[in-house]
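A.B. asks: dropping a prediction and its sequence here:
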Amino acid sequence: MITAMVQFFKLPPEERAKYFTTDHSKQVKLFNYYLKVEEQEQNVTMWSETFPSKSKSEVFAEYAKEIGRLMKMLLGLLSQGLGLEKDCLQKKLGDNPTLIARGNYYPPCPDPEVTLGLAIRTDLNALTVLRQTEGVTGLQVIKDGKWVAVDSLPSAFVINLGDQIQVLSNGRYKKVHDRAVTQQGHCDWCN
C-alpha cells in the first residue's frame, strides 16, 4: 500500500494533475483540503495533496482486509475497556464499516513558517489507522494543552480515536485533535 502511494506521489505534477477533481463520487481522485477564512472571499488551500482511493485493485483490497481485521480487534479491546462485551462497539458501528485508504502528501515547502499542512481537526469516524513514512515528522496531537509531535516508528501504526468512539463511550474515550505541519523537504503518508 505504501509503495503504491509513494509511486503515485512521485509522478510528475502534470501526471498527478489529471486526477485533481472536486467530484467526490469518483473512485480515484486527488484533492486539496481547504480552510475557510471569514475575512477572505476565497478558501485557503492547505499545503498538501490527498489521494483517497476506493479502488478495487488487489493491493488496496488486501490492505483494506487487513486493516479491517485490525479495526475489529481494536474495537473489541475498546469494548472490553468499557466493561462491555467484546463485540459491542462493532455491533453499534455495523458489520461492514466503510474503509477508505487515503494518502496525504505534503510536498517540500519553501517557507514552512507561513504554511499549514492540515489544520486542527478531529475525525468524524470511529477509528483512524495511520501509517507514517519512517523518519518523517509533521503529525502533531494536543496533549495537556500543547502540541506534541508524533514520531514515526518503523512498521508501526498510529491509532486515532474519532468522534464516534467518544460518543459511543459517553466520553470515557476522548477523540484526538491533530494537525500536520509543513517542513522543508517534508512528505508524509497517512492511510
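C.D. replies: Now that the structure is in, tell me what you want to look at.

A.B. asks: can we go C-alpha only for contacts and neighbour counts from here?
C.D. replies: Will do.

A.B. asks: element containing the residue lying closest to E85 once chain neighbours are set aside, please.
C.D. replies: Spatially, and ignoring its direct neighbours in sequence, E85 is nearest to S79 (6.3 Å; CA to CA, 6 or more residues apart in numbering). For S79, the element it lies in under DSSP states H and E is helix 58-81.

A.B. asks: that helix: what's the following helix or strand?
C.D. replies: helix 88-93.

A.B. asks: in that next one, what counts as buried?
C.D. replies: Of all the residues in helix 88-93, those buried under the rule 16 or more other CA atoms under 10 Å are 88-90, 93.

A.B. asks: same question for stretch 174-191.
C.D. replies: Under the neighbour-count criterion of 16+ other CA under 10 Å, stretch 174-191 has 174-183, 186-191 buried.

A.B. asks: who's in contact with T21?
C.D. replies: T21 makes contacts with 29-31, as judged by CA atoms under 8 Å, 6 or more residues apart in numbering.

A.B. asks: what do you get if the cut-off is 10 Å, keeping everything else the same?
C.D. replies: 28-32 (CA atoms under 10 Å, 6 or more residues apart in numbering).

A.B. asks: now V59
C.D. replies: By CA under 10 Å, 6+ apart, the contact set of V59 is 1-4.

A.B. asks: go with 7 Å
C.D. replies: For V59, the contacting residues are M1, by CA atoms under 7 Å, 6 or more residues apart in numbering.

A.B. asks: same question, G185
C.D. replies: Contacts for G185 were tallied using CA under 7 Å, 6+ apart; they are 108-109.

A.B. asks: second one coming, line it up with the first:
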Amino acid sequence: MSATAIQNLGSTIPVPSVKELVAHTLDAVPQRYLWDVDGDYPTAPAFSGNSSLQVPVLDMAKLVDPRYQELELQKLHDACKNWGIFQLTGHEIYDESIKNMHTKTQKFFNLPHEEKQRYAQKPGSLEGYGQAFVISEDQKLEWCDMIFLKTIPTETRKLEFWPHNFTKTLDTYSQHMRKVAVSIIGLIAMALGTNEKMLSEAFEGGQYDVRMNCYPPCPQPEQVIGISSHADISAISLLTDCGDIPGLQVLKDGQWVYIEPITNAIVVNIGIIMEVVSNGVYKAPYHRAAVNREKERFSIVTFCYPEKKFDIKPDAKQVMDSECLALYKSFTNEEYFKSFYERIKLSGEGIPFIDTLNI
C-alpha cells in the first residue's frame, strides 16, 4: 500500500461544529453526543477526578544538570514506567512563543464559522478544521472542534489548511516543540538505558503534527466526552493548555486523574511507539478530555514521531535486560501506520491498538 493510500485511510466524515451548536442557545445536547453511562466511558463520578493523585512534575533544568541528573533520571524512569505521563517545567522554551500560539489558537476558534470553514477538512484527509476519525453516520461524537496540521518536515505542510496570519507563529512553535522532543527523548533513552544518540537523531529528523482543540462549554458535561479514552500512537505527545481550566484526565490504577494545568509547563505523554521500543517497560497511558459546564477550554497537542527510516520494534537491549522475549512485532514506519489506519477504517473501536502489535 502506498504512503498516499495509507494517508487516505485517515479520512473523516464532516460533522457539525460544536461551537456553532453552543452558539445557538443550546439547552439540551443532541443525542449523538450523549455517551452511554453504562459503557466504556463512565460519567459523573469519574469526571470529578481523583484529587489525591498527582501526575509527576519534572524539571528539565535539573535533568540536564550533572549535579542532579542521576536522581532526576530515576524520577523520569519512574514517571514513564508508573504513569506514562508527566509535566515538564524548566524547558527553556520562551514563554512568549507558547503565549503567542495560545492566542492564535483561541482567535482561530473564535472566528465566524464561515471563516473557519475556509480551512475545513477535505475528503480523504484528516488535515484541516473539523473532527477526527468519524467513520460512520451513527457514530457517537466528541464535544470538541479541532484543527489538525502537519508541521515538520516543512515539505509535508499543506498551507491551504493553515489559518491566515498563523504561519510564522505555528512554525516557531513547532520548531520549539521539536527541540523539546529531541531533548526529552534523549533523556528518556538515558533513563531507559538505551541508545540516546540513535533516538535523538531519529527525532531530529522526525515528523511533527499539531492538533489544536476547542472544548466549548456544555449544558450536560457529565454525559459527554471532549476526547474519548485512547492511547496516542506517537512516540511522545507534547500538550500545552491555553489557560488554567483542567480537562485532561489520565487513567491511573483504574481511576481517572485530572492533570492540573501549570503555567507554561508541557505535558509529556508516552505514546505506543515508545511502549514498543521499551518492550513494555514504559506504558502509553489511556487518557481523555472532560468538558466544563460554563467555561471553554483550549489545548494544543504536538504528536512526535521518529524519522521514516526508523523501524518501530523493541530495543534489543531492553529485551536482553528484561530477560524475556520481545513482546511486540517489528514494523517499518509505513507498516505501523498502515496497521493503525486499517484498524480505524475496518473496526473503529474494539481491540486496543497496542494489543494488535503483540507477538
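C.D. replies: All right, it came through fine. No experiment lies behind these values; they were computed from the predicted model shown.

A.B. asks: thinking again about what came up before, count the residues that sit near the counterpart of the residue nearest to E85 of structure 1 in structure 2.
C.D. replies: Aligned counterpart of S79 of structure 1 in structure 2: A189 (TM-score structural alignment). A total of 21 residues lie near A189 of structure 2 under the criterion other CA atoms under 10 Å.

A.B. asks: what's the matching residue for N269 of structure 2 over in structure 1?
C.D. replies: So N269 of structure 2 corresponds to N160, using TM-score structural alignment.

A.B. asks: quick revisit: just how off-centre is the helix holding S79 of structure 1 within its chain?
C.D. replies: Centroid displacement of helix 58-81 of structure 1 relative to its chain, using CA atoms, centre = their mean, to the nearest Å, is 15 Å.

A.B. asks: what ranges do the strands span in the stretch 1-150 of structure 2?
C.D. replies: Assigned strands in the stretch 1-150 of structure 2, in chain order: 57-59, 85-89, 128-130, 145-152 (criterion: DSSP state E, counting those that start in this stretch).

A.B. asks: and the ones you listed: which comes nearest E70 of structure 2?
C.D. replies: Closest to E70 of structure 2 of the strands of the stretch 1-150 of structure 2 is strand 57-59 (CA to CA; 13.1 Å).

A.B. asks: give the aligned range of that closest one in structure 1.
C.D. replies: Per TM-score structural alignment, strand 57-59 of structure 2 has no counterpart in structure 1.

A.B. asks: so the residue nearest to E85 of structure 1 sits against K92, correct?
C.D. replies: No: with contacts counted by CA atoms under 7 Å, S79 of structure 1 stays clear of K92, the gap being 10.6 Å.

A.B. asks: what's the neighbour count on N269 of structure 2?
C.D. replies: Neighbourhood size, N269 of structure 2 [other CA under 10 Å]: 27.

A.B. asks: the one helix or strand it maps to packs against which elements?
C.D. replies: N269 of structure 2 is part of strand 266-270 when elements are defined by DSSP H and E. Applying 3 or more CA pairs under 7 Å, 6 or more residues apart in numbering; DSSP states H and E, one finds that strand 266-270 of structure 2 contacts strand 85-89, strand 236-241.

A.B. asks: by how much does the next helix or strand after that strand deviate from structure 1 on average?
C.D. replies: As assigned by DSSP H and E, the chain's next helix or strand after strand 266-270 of structure 2 is helix 272-277. Here the mean offset of helix 272-277 of structure 2 against structure 1 after fitting is 0.3 Å, by mean CA distance after the TM-score superposition for structure 1.

A.B. asks: isn't the match of N269 of structure 2 up against R131?
C.D. replies: No: at 11.3 Å, N160 of structure 1 does not count as touching R131 under the criterion of CA under 7 Å.

A.B. asks: how many residues are close by the equivalent of A17 of structure 1 over in structure 2?
C.D. replies: The alignment partner of A17 of structure 1 in structure 2, by TM-score structural alignment, is Q117. As a burial measure, Q117 of structure 2 scores 15 neighbours (other CA under 10 Å).

A.B. asks: can you check K179 of structure 2 too?
C.D. replies: Close neighbours of K179 of structure 2, defined as other CA under 10 Å, add up to 16.

A.B. asks: show me where the stretch 251-359 of structure 2 has strands.
C.D. replies: 255-258, 266-270, 287-289, 297-305.

A.B. asks: adding distance to K122 of structure 2, write the ones you listed out as a markdown table.
C.D. replies: Converted to a markdown table, the strands of the stretch 251-359 of structure 2 look like this (distance: least, CA to CA, whole Å):
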| stretch | distance to K122 of structure 2 |
| --- | --- |
| strand 255-258 | 34 |
| strand 266-270 | 29 |
| strand 287-289 | 26 |
| strand 297-305 | 21 |
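
A.B. asks: could you give the angle of the helix holding S79 of structure 1 to strand 49-53?
C.D. replies: 90 degrees (axes from the mean of the first three to the mean of the last three CA atoms, to 10 degrees).

A.B. asks: tell me the mean distance between helix 58-81 of structure 1 and structure 2 once they are aligned.
C.D. replies: Looks like 0.9 Å for helix 58-81 of structure 1 (mean CA distance after the TM-score superposition for structure 1).

A.B. asks: hmm, back to that, out of the helices and strands packed on strand 266-270 of structure 2, which is closest to G206 of structure 2?
C.D. replies: Proximity to G206 of structure 2, assessed across these by CA to CA, is greatest for strand 236-241 (11.7 Å).

A.B. asks: return the distance of the closest one from the chain's centre.
C.D. replies: On the basis of CA atoms, centre = their mean, strand 236-241 of structure 2 is displaced by 6 Å from the centre of the chain it belongs to.

A.B. asks: read off where that strand ends up in structure 1.
C.D. replies: With TM-score structural alignment as the criterion, strand 236-241 of structure 2 aligns to 127-132.

A.B. asks: and stretch 339-351 of structure 2, by the same measure?
C.D. replies: The aligned range for stretch 339-351 of structure 2 is empty, by TM-score structural alignment.

A.B. asks: also stretch 18-31 of structure 2?
C.D. replies: Aligned by TM-score structural alignment, stretch 18-31 of structure 2 falls on no residue of structure 1.

A.B. asks: touching, T137 of structure 1 and D151? I think so.
C.D. replies: Yes: counting by CA under 7 Å, D151 is a contact partner of T137 of structure 1 at 6.2 Å.

A.B. asks: comparing the two, which residue is more hemmed in?
C.D. replies: Under the criterion of other CA under 10 Å, the comparison of T137 of structure 1 against D151 puts T137 first, with 19 against 16.
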